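Asker: give me a 3D structure for the following:
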Amino acid sequence: MPEGHSVHRIARQFERNFVGRPVTASSPQGRFAEGAAVLSGREMTAVRAVGKQMFAEFDEQLWLRVHLGLYGAWDFAGEILVDPTIASANGRMGQTNQRGTDLEEALGGAVFDAAGENSLTSIGAPRKTRVHVRMSEQTTGLADEDGEWPPPVVGQVRLRLLTDATCADLRGPTACVIQTPDEMLQTVAKLGPDPLVDDPEVGERRFLAAVARRNVAIGQLLMDQAIVSGIGNVYRAEMLFRARQNPHTPGRDVRPEVVRAIWRDWVRLLRIGVETGQMMTMDDLSPEDWRRAMASRDDRHWVYHRAGLPCRVCGTAIVVEEMQARKLYWCPRCQA
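Answerer: The predicted structure is shown next:
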């Protein structure tokens, strides 16, 4: 499931390519035909992300709410105006603690991962390109367009949004609905604080209060979008390890200073994730380790997807278990 940083990146892509432009909407799959007919011909006036959900406003105060869920993805094609505050157009997930051309020079050149993406040099000025990009948890990367416009429909497209220069296709979302302003506000009100939406200090107080009154494992609370917005399976495992917190401790028993540290870590990681698009939660890497991490997701995390491998800190085998039908990775010694 796409985590919060990826949805914010998608929203920024819509802001640059669709807001202020009339949009033709259709539902090639047919499952959103009535909604597409209502939206078609209207101008997109605003877009925002809250946690794992995106809300696009159209004139006459209509809102499109999209929750990608486990399998959803947006595919963009045409002229893609790349936001200089995000690392790449293809929506590759994650974050880093190092960025920019100075780092690239220190590493001796561009750093490409297995998908051929250079996440460092893609940070820079906006550029217009004729490309096809996918923004989802399972990114497929960039591909050259063949010049056909609009691009042919491929697969089960729930919703196609089209301007004169840019196309966005939505596939496999959990939710794709039209809402009134009141309905949109009611949806947002049910979500926990998002560091990129709420004032971080206000969000911290909300998060502390919500965790303190729950007799539920902190590992479950971090995935509860009513407690905090945007955290998914990767960030959950990594943030708990970074805090050296046992995932099974009830929220009300976690020390307030630890809860506060977890929130502040989320503030930092979410912002970096939106900027860079790399879900790399390890800090202070050497240039060699950095290059290795950029080339392989297996080298980007402390515990996630490392079941049976030695903990990077203590050497204990990382364990994996089921928590609310999701895989939880943690170190039984560092997080005892």
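Asker: okay, CA-based contacts and neighbour counts for the rest of this
Answerer: OK.
Asker: I figured Ala143 hits Gly78, correct?
Answerer: No. Ala143 sits out of contact with Gly78 when judged by C-alpha atoms under 8 Å, with a separation of 11.1 Å.
Asker: need the residues touching each of those two.
Answerer: Common contact partners of Ala143 and Gly78 (C-alpha atoms under 8 Å, 6 or more residues apart in numbering): Val131, His132.
Asker: between those two, which one's more packed in?
Answerer: More neighbours surround Gly78 than the other of Ala143 and Gly78, with 26 against 13 (other C-alpha atoms under 10 Å).
Asker: before we go on, could you also do this sequence so I can check it against the first one:
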Amino acid sequence: MPEGHTIHRLAAEHRRMFEGRVVRAESPQGRFAEGAALIDGRTLVGAGAAGKHLMLDFGDDRRLHVHLGIYGKYAFGPPPAPAPTGAVRLRLAGEEGYADLRGPNTCELLEPGEVKRLYDRLGPDPLRPDADPDRAWRAISRSRTSIAALLMDQSVVAGPGNIYRAEVLFRQGVRPDLPGRELSRERWEAIWADLVALMAEGVRTGRIDTVRPEHTPEAMGRPPRVDDHGGEVYVYRRAGLPCLVCGAPVRTEVLVGRNLFWCPGCQRD
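Answerer: From the prediction side, this is the model:
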């Protein structure tokens, strides 16, 4: 499932391609035909993200809400838009190009009350200027649940996924099984600041890179990492390999249905 920086990049691409312009909308697949008809011919006035949720504003109280889930993908292209191929749930097209959405978990129009309920159930998003990290801290500081599980709970912090979760805990030296209520306020503030910086860099580059300058391939004389998420990391998907910092084998186990990665040598607190 894409992490939050990807959704913010998608919002920016929608703004670049469609904002302030009349947009044609259709559902070649047919599953969103009624919704597409309601936004067809309207002007996109804004696009934003909250966690892993993309929200498009077509100038009324409703919002187009897209959640990609595991299989959802966007394809953007220049005009003229070709004939749709495959199961295109939604196509938006304008004078600057087109966007095809395939396989999302959710593609729907939300009324104002539904928009509010969606935002209310999400934790703060490190990429949003209105984010309040104290909201997340209040939930974390009274929880017996492990910090690794809490960072994957979108009602606690919205946006980070499995990669950012593993990497920020490594960078801050926090063991993943530490109960939230045993995490210090100072350590939480460091985790939050790191998420803000790492995810902003992810928006800028389209990659998840988490290694510090002294641990890059160039600095260490090691081969670049080859992985479909496209970035340099400390522990994610490095089970059994030596830690880039201390040399201990990186460990993995399943936590709440997802593979967790950590270094027993570096993550002791």
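Asker: for Tyr329 of the first structure, which non-adjacent residue is spatially closest?
Answerer: Leaving out its chain neighbours, the residue that sits closest to Tyr329 of the first structure by C-alpha to C-alpha, 6 or more residues apart in numbering is Val320, at 4.6 Å.
Asker: counterpart of that neighbour over in the second structure?
Answerer: Per TM-score structural alignment, the equivalent position to Val320 of the first structure in the second structure is Thr252.
Asker: these two touch, right, that match and Asn259?
Answerer: Yes. Taking C-alpha under 8 Å as the definition, Thr252 of the second structure is a contact partner of Asn259 at 6.5 Å.
Asker: how much space between the alignment partner in the first structure of Pro112 of the second structure and Arg65 of the first structure?
Answerer: Matched by TM-score structural alignment, Pro112 of the second structure corresponds to Pro181 in the first structure. From Pro181 of the first structure across to Arg65 of the first structure, the span is 11 Å (C-alpha to C-alpha, to the nearest Å).
Asker: more crowded one of the two?
Answerer: Arg65 (22 against 13).
Asker: which residues in the second structure does the longest helix along the first structure match up with?
Answerer: Longest helix of the first structure, by residue count under DSSP state H: helix 256-276. Matched against the second structure by TM-score structural alignment, helix 256-276 of the first structure falls on residues 185-205.
Asker: the matching stretch vs the first structure, average distance?
Answerer: When the first structure is superposed, stretch 185-205 of the second structure averages 1.1 Å from its matched positions, counting by mean C-alpha distance after the TM-score superposition for the first structure.
Asker: which residues touch Pro176 of the second structure?
Answerer: Neighbours of Pro176 of the second structure in contact, by C-alpha under 8 Å, 6+ apart: Ser146, Ile147, Ala148, Leu169, Trp262, Gln267.
Asker: what would the residues you listed look like in a markdown table with secondary structure and neighbour count?
Answerer: Listed next are the contacts of Pro176 of the second structure as a markdown table, based on DSSP: H, G, I helix; E, B strand; the rest coil; neighbours: other C-alpha atoms under 10 Å:
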| residue | secondary structure | neighbour count |
| --- | --- | --- |
| Ser146 | strand | 19 |
| Ile147 | helix | 25 |
| Ala148 | helix | 23 |
| Leu169 | helix | 24 |
| Trp262 | strand | 27 |
| Gln267 | coil | 15 |
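Asker: out of these, which comes closest to Tyr74 of the second structure?
Answerer: Nearest to Tyr74 of the second structure out of the contacts of Pro176 of the second structure is Ala148 (C-alpha to C-alpha; 29.3 Å).
Asker: map the closest one across to the first structure for me.
Answerer: Matched by TM-score structural alignment, Ala148 of the second structure corresponds to Gly219 in the first structure.
Asker: and if you look at Pro242 of the second structure?
Answerer: Per TM-score structural alignment, the equivalent position to Pro242 of the second structure in the first structure is Pro310.
Asker: isn't that match up against Tyr304?
Answerer: No. The criterion here is C-alpha under 8 Å, and Pro310 of the first structure misses it with Tyr304 at 12.0 Å.
Asker: more neighbours, those two?
Answerer: Neighbour totals were compared for Pro310 of the first structure and Tyr304, and Tyr304 leads with 24 against 15 (other C-alpha under 10 Å).
Asker: quick one: secondary structure of the more buried one?
Answerer: coil (DSSP: H, G, I helix; E, B strand; the rest coil).
Asker: and it, what does it touch?
Answerer: If you count contacts by C-alpha under 8 Å, 6+ apart, Tyr304 of the first structure has them with Val234, Ala237, Glu238, Leu328, Tyr329, Trp330.
Asker: before we move on, back to that, next, the contact list for the closest residue in space to the match of Pro242 of the second structure that isn't next to it in sequence, please.
Answerer: What sits nearest to Pro310 of the first structure in space, not counting adjacent residues and going by C-alpha to C-alpha, 6+ apart, is Ala317, at 4.4 Å. The contact partners of Ala317 of the first structure, by C-alpha under 8 Å, 6+ apart, come to Ala307, Gly308, Leu309, Pro310, Cys311, Cys331.
Asker: sounds good, over and out.
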